[in-house]
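**Q** My questions are about this predicted structure, shown below with the sequence.
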Amino acid sequence: MPRQSPSTDDLFGETLPPAGRGGAAPMAEALRPHALSAVVGQDHLVGPAGSLTRMLERGSLASLILWGPPGVGKTTIARLLADRAGLIFVQISAVFSGVADLKRVFEEATRRRRTGDRTLLFVDEIHRFNRAQQDGFLPVVEDGTITLVGATTENPSFELNGALLSRCQVLVLKRLDDAALELLLARAEAGAGTSLPLSPAARASLRAMADGDGRAILNMAEQVFAARATVPLDEAALTDLVARRAALYDRDREEHYNLISALHKSMRGSDPDAALYWLARMLVGGEDARYIARRLTRFAVEDIGLADPAALTQSIAAWEAYERLGSPEGDLAIAQLVLYLATAPKSNAGYRAFGAAKRAAQGTGSLPPPAHILNAPTKLMKDLGYGTGYAYDHDTQDAFSGQNYFPDGIERTQFYRPQGRGHEHEIKRRLDHWSKLREERA
């Protein structure tokens, strides 16, 4: 039974523009919402209690930075804000604009202001402007010549000047979830006047292929309609027809650090399945497996340590295997290492001990070792007491003398506190035994 498409009034709050019914405009443009309430997936901003809704109700639209992944409505929201606030909408892209373009836009906004018109300047990819160009916005934002709405896919904390950020409110747009993508498909069907010729599984696959990008799913839906299939397409036929959207991953930007953090914390949390997923996400995104191998080796000594001393050996072996095999064969060595590390007993005792020892070293200056553990290769050094009283541990009971090896003037400190997991259980037993002997022989 064919799907019943919702009415365009239900979907858009107004009549669908003619381009949506077969005009020349791409479907993603033709179906662009004409009311903030029709923007999908961003209810925290444009819903009844959303930040932007309340801002418009107060009549106090601030300069904004819209931060979110591609295809979630940043440009649409900027256009609709200008319309609702009665501002002249001007759009530029930081990719194609320079200082001369900014100067011209600011001059035009100044002229409009003299005649009573105000300007909303939408800057797409605002993070592409350099620091000096970003500073150019400060005076015109400060004096109200423009209301700035910048769009960025990158973390504003890293990419935008602090001075500019202090004059703008940062709003985060969410990746479109499955329900939002399904609503966009329903809108596409309402605009086309027919249902998408897809099996239920293929329809779900289409949503997955969009990867949270509304523009991408509408572009793919347009290709499906253009194919004029007479029978519903299955998943294989859909994959042959449209290209899967590449997963978001920038090797030198925030997504890079987010995914390596997710991998690290999944292994620390002893979840091998989640760890494999994040590893796969990084490799599919084009990450250098050598970088991952280096981070995994760090994990072996930071989060496992002596709870499983073989973790470091396994890390170096997997790294070496990758160097010999390369991708894709060597990827399996990295995956095997991830499984080993995620399922190994965990201890950060060594990591914490070294940190504590460094802090102690920084705070105690250049104190010399105690004289009894110094070598005395010359007569003068022997006369000065070097080596006097040193107990050779192998000649003592239990091969343990219990002597002090800290500098004079420093109390003995226990930096390393094994946590009793994995191999550290045996280490803790030994240290406790030696501590008891030390007390007896003090």
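**A** The structure has been received and is ready for your questions.

**Q** From now on I want contacts and neighbour counts done on CA atoms only, so please keep to that.
**A** Fine.

**Q** what secondary structure does residue 123 sit in?
**A** Following DSSP: H, G, I helix; E, B strand; the rest coil, we place residue 123 in the strand state.

**Q** That one and residue 255: what is the separation?
**A** Going from residue 123 to residue 255 by C-alpha to C-alpha, to the nearest Å gives 22 Å.

**Q** neighbour count winner among the two?
**A** Taking other C-alpha atoms under 10 Å, residue 123 and residue 255 do not tie; residue 123 has more neighbours (24 against 16).

**Q** any idea how far residue 109 is from that one?
**A** The spacing between residue 123 and residue 109, counted by C-alpha to C-alpha, is 14 Å.

**Q** Counting by contacts, list what the helix or strand containing residue 280 packs against.
**A** Taking DSSP states H and E as the criterion, residue 280 maps to helix 272-284. Secondary-structure packing of helix 272-284 (3 or more C-alpha pairs under 8 Å, 6 or more residues apart in numbering; DSSP states H and E): helix 254-268, helix 331-343.

**Q** could those go into CSV alongside distance to residue 274?
**A** Listed next are these as CSV, based on distance: least, C-alpha to C-alpha, whole Å:
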stretch, distance to residue 274
helix 254-268, 6
helix 331-343, 10
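
**Q** To residue 429, which of the ones you listed lies closest?
**A** Between residue 429 and the helices and strands packed on helix 272-284, the shortest separation by C-alpha to C-alpha is 23.4 Å, and it involves helix 331-343.

**Q** Going by neighbour count, which residues in the closest one are buried?
**A** Using 16 or more other C-alpha atoms under 10 Å as the test for burial, helix 331-343 gives 331, 333-335, 337-342.

**Q** Alongside the first one, take a look at this:
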Amino acid sequence: MATTLPEPAPATVGAAELLQDLYGGYAALRATAPVQRITGPDGLPFWLVTRYQDVRELLTDPRLSLDRRNAVPGNYRGLALPPALDANLLNMDPPDHTRIRRLVSQAFTPRRIEQLRAPIQRTADELLDRIEPLGRADLVADYAGPFPIAVICDLLGVAAEDRRDFRAWTDAIITPDPAQPQQAKAAVAGMLEFFARLIARKRAEPGDDLLAAMITARDEGDRLSEDELTSLAFLILFAGYENTVQLIGNSVLALLDHPEQLAELRCDPALLPAAVEELTRYDTPAPLAIRRFPLEDVTVGEVTIPAGETVLLALGSANRDPGHYDRPDRLDLHRQDSAHLSLGHGIHYCIGAPLARMETGIALAALLRRFPGLALDVPRDSLRWRPSIRARGLLALPVRF
């Protein structure tokens, strides 16, 4: 029997307005309609939840499923991927999620992450060596972009000669060009082929890297299937690149916008861990958590969200909620309430969080140490953001030093 959905309720702020003023739009929604069903950029509706307490509670609510099979037709459902790329942690509920995460955790160990510290530092220094003689650079294209690609390839054991233009692939998937719909399909096909060949090579020639460790991971005879391996490799590359490149760019801009905080961080490198947390809260690269689908009608505040309709939890809004944070729109590297939701909460907390923190800290420290005269090379109001409500990042960040 077909399900008839009601028309989307009028929005105080719609998706188009959020693209123009993300945090201003979130503030308006928190104040007037903290749970709102709006129409997204693709014309499909979703429920947007914007207050900190609601977002935090729903991140751990077992009534909200990540499995697309629990969605009703006519709502936003996220990226459409082939099964070989879709069997990852972002699309699973327990017990499947529990099983996969347990196996991945055997390979994604603190020791393996710590082993990457020296290569990460070397990558940062090499990239800065290239741009230093120029006196100016686009920090997105020349530093924040290639930096996480090199790190993820080192983590997965991708040889230098086998590295592809992952940035073009991820850009085509996250912000597809409506005029060229085949680009996204070609990107998905290219990534699928690449990872299938890479896994086959790792089986034949195992090494001391994360992908080889995932291939050999066992739990009482259980192991990852071929689709699970391919999907997890895709997720690690996709999320590891996408979020880190944007976080580095967003963080540098935030520090340039707050010169007193930048000067203090330069004078006291011990502030770096706290700075990374505050910068991640202040301008998160992932404003929305992965879409969820209620298994039953769920009441949030005064609004009841019907079963199966798409729910998006606004992490970026929660991180700026004055009901939880003191002066949340202010960057404060000494903030005592800097705990944020940018990396999730509960069983779906980002498994790569320690690596993301390490990468961001090393990238920022190397940049600030090398270029004490770092400054914007264009007017501040000329900077442009990616046209996506799911990914918060600059298209370019021209600087001089």
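**A** All right, it came through fine. Since the structure is predicted, the reported quantities are computational estimates derived from the model, not experimental observations.

**Q** Quantify their similarity with the TM-score.
**A** In this superposition the chains share a TM-score of 0.22, using TM-score structural alignment, normalised by the length of the second structure; 145 aligned residues with a C-alpha RMSD of 6.8 Å.

**Q** Any chance of the buried residues of helix 331-343 of the first structure in JSON lines with distance to residue 179 of the first structure as columns?
**A** Below are those laid out as JSON lines (distance: C-alpha to C-alpha, whole Å):
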{"residue": "331", "distance to residue 179 of the first structure": "35"}
{"residue": "333", "distance to residue 179 of the first structure": "38"}
{"residue": "334", "distance to residue 179 of the first structure": "36"}
{"residue": "335", "distance to residue 179 of the first structure": "33"}
{"residue": "337", "distance to residue 179 of the first structure": "37"}
{"residue": "338", "distance to residue 179 of the first structure": "33"}
{"residue": "339", "distance to residue 179 of the first structure": "34"}
{"residue": "340", "distance to residue 179 of the first structure": "37"}
{"residue": "341", "distance to residue 179 of the first structure": "36"}
{"residue": "342", "distance to residue 179 of the first structure": "33"}
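
**Q** okay, now residue 8 of the first structure: neighbour count?
**A** Residue 8 of the first structure has 19 neighbours, counted by other C-alpha under 10 Å.

**Q** quick one: it and residue 186 of the first structure, what's the gap?
**A** Shown here: residue 8 of the first structure relative to residue 186 of the first structure, a distance of 10 Å by C-alpha to C-alpha.

**Q** same check, this time on residue 382 of the first structure
**A** 91 Å.

**Q** Who has more neighbours out of those two?
**A** Set side by side, residue 382 of the first structure and residue 186 show more neighbours around residue 186, with 22 against 14, by other C-alpha under 10 Å.

**Q** before we move on, which element is that one in?
**A** helix 178-192.

**Q** Buried residues in that helix, which are they?
**A** Those would be 178, 180-192, for helix 178-192 of the first structure by 16+ other C-alpha under 10 Å.

**Q** now stretch 314-331 of the first structure
**A** Using 16+ other C-alpha under 10 Å as the test for burial, stretch 314-331 of the first structure gives 314-316, 318-322, 330-331.

**Q** quick one: contacts of that stretch?
**A** Contact partners of stretch 314-331 of the first structure, identified using C-alpha atoms under 8 Å, 6 or more residues apart in numbering, comprise 289-290, 293-294, 296-297, 300, 333-334, 336-337.

**Q** re earlier: what's the angle between the following helix or strand past the helix holding residue 186 of the first structure and helix 178-192?
**A** Following helix 178-192 of the first structure in sequence order, the next helix or strand is helix 200-210 (DSSP H and E). In terms of direction (axes from the mean of the first three to the mean of the last three C-alpha atoms, to 10 degrees), helix 200-210 of the first structure departs from helix 178-192 by 110 degrees.

**Q** now for helix 200-210 of the first structure, which elements pack on it?
**A** Helix 200-210 of the first structure packs on helix 178-192, helix 214-227, helix 235-241, going by 3+ C-alpha pairs under 8 Å, 6+ apart.

**Q** Quick one: closest of the ones you listed to residue 147 of the first structure.
**A** helix 214-227 (25.9 Å).

**Q** what helices or strands is the closest one leaning on?
**A** Against helix 214-227 of the first structure (3+ C-alpha pairs under 8 Å, 6+ apart) you get helix 27-30, helix 178-192, helix 200-210, helix 235-241.
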